[in-house]
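Undergrad: predicted structure and sequence below. I'll ask about it afterward.
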Amino acid sequence: MNEFEMMAEIKDANLNYLMLAQQLIRSDKATAIFRLGISKDIADLLEGLSNLQLLKLSNANMMLARFRFDDSAILGMLTNYTKDRAQAHLHTAVLMAGQNAEAMAH
């Protein structure tokens, strides 16, 4: 994959992420804030963006979404479950809910 193709993929991923985020926020803001790992202020900003603003923002040359798994234990629980996948995901959700949304948004 060359540089141009990589940038096109990043822009496409950004647009998909922003559109999904906005849809989630408009549907259920509290749940969206948790699922996206963003603050209420960021959710309010994303909710109010026009389609043109979403498109302009998606054209950034960097990924707008990032992994929320700063803790390798959380990532490990999601990928290396051995018994009950649903229980592992629930445990991970509980741990992530305990993290400060502001810290995850940075």
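TA: Looks like it arrived, so ask away.
Undergrad: drop to CA atoms for contacts and neighbour counts, all remaining ones
TA: Fine.
Undergrad: after the lengthiest helix in the chain comes which helix or strand?
TA: The longest helix of the chain (DSSP state H) is helix 3-27. Counting by DSSP states H and E, the next helix or strand C-terminal to helix 3-27 is helix 29-36.
Undergrad: structure two is appended below for comparative analysis:
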Amino acid sequence: MPNLDSALLNDIREVNLSYLMLAQRLLRENLAAGMFRLGFDADVAETILKLSPAQLVRLAGSNSVICGFRLNDGQLLSSLTHEVLGGVLQQAHSTILLSQRDTSPA
């Protein structure tokens, strides 16, 4: 893997830390809804909730982005970007389509 410049590594760490902090917040506010929105199972949710601030920073320090992009299907992404329903119906449509995606690693 080629060396990444330090600005890019800092950006990755910032994204990772923001994601982990958001994940903890979503899970603390409403565990079931947070698990659904993040695509986490109970074990992952529990582990994320137990991380201390120091552990969050250490985990975020990876040189790889730790969050996964759920929209890895071109056809699905295309259908979600078209304004066919608008407003609240578009959000509901997106939520339904995303909830049907298999988020398990290949």
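TA: Nice, thanks for sending it over. Model, not experiment: these values are computed from the prediction.
Undergrad: please state their TM-score.
TA: TM-score of the superposed chains, computed with TM-score structural alignment, normalised by the length of structure 1, equals 0.85; 102 aligned residues with a Cα RMSD of 1.7 Å.
Undergrad: can you tell me how far the spatially most central residue of structure 1 is from Ala65 of structure 1?
TA: Residue closest to the mean C-alpha point of structure 1, counted by Cα atoms, centre = their mean, is Leu36 at 4.1 Å. Going from Leu36 of structure 1 to Ala65 of structure 1 by Cα to Cα, to the nearest Å gives 9 Å.
Undergrad: that older thread, what's the mean distance for the longest helix of structure 1 versus structure 2?
TA: Superposed on structure 2, helix 3-27 of structure 1 shows a mean distance of 0.6 Å to its aligned residues (mean Cα distance after the TM-score superposition for structure 1).
Undergrad: what's the nearest residue to the aligned partner of Thr92 of structure 1 in structure 2 if we skip its chain neighbours?
TA: Counting by TM-score structural alignment, Thr92 of structure 1 lines up with Ser94 in structure 2. Distances taken as Cα to Cα, 6 or more residues apart in numbering put Leu80 closest to Ser94 of structure 2, at 6.1 Å, once the chain neighbours are dropped.
Undergrad: mind checking what that neighbour lines up with in structure 1?
TA: With TM-score structural alignment as the criterion, Leu80 of structure 2 lines up with Leu78 in structure 1.
Undergrad: burial of that match, as a residue count?
TA: Using other Cα atoms under 10 Å as the criterion, Leu78 of structure 1 is surrounded by 17 other residues.
Undergrad: coming back round to it: chain center to the longest helix of structure 1, what's the gap?
TA: Relative to its chain's centre, helix 3-27 of structure 1 lies at 10 Å (Cα atoms, centre = their mean, to the nearest Å).
Undergrad: quick one: that helix aligns where in structure 2?
TA: Residue span in structure 2 matched to helix 3-27 of structure 1, by TM-score structural alignment: 5-29.
Undergrad: go on, stretch 46-60 of structure 1?
TA: Across structure 2, the stretch matching stretch 46-60 of structure 1 (TM-score structural alignment) is residues 48-62.
Undergrad: what about Lys56 of structure 1, helix or strand, and which?
TA: helix 51-58.
Undergrad: what helices and strands are in contact with that helix?
TA: Here helix 51-58 of structure 1 touches helix 3-27, going by 3 or more Cα pairs under 8 Å, 6 or more residues apart in numbering; DSSP states H and E.
Undergrad: what does the helix it packs on rub up against?
TA: 31-33, 36, 43, 46-47, 54-55, 57-65 (Cα atoms under 8 Å, 6 or more residues apart in numbering).
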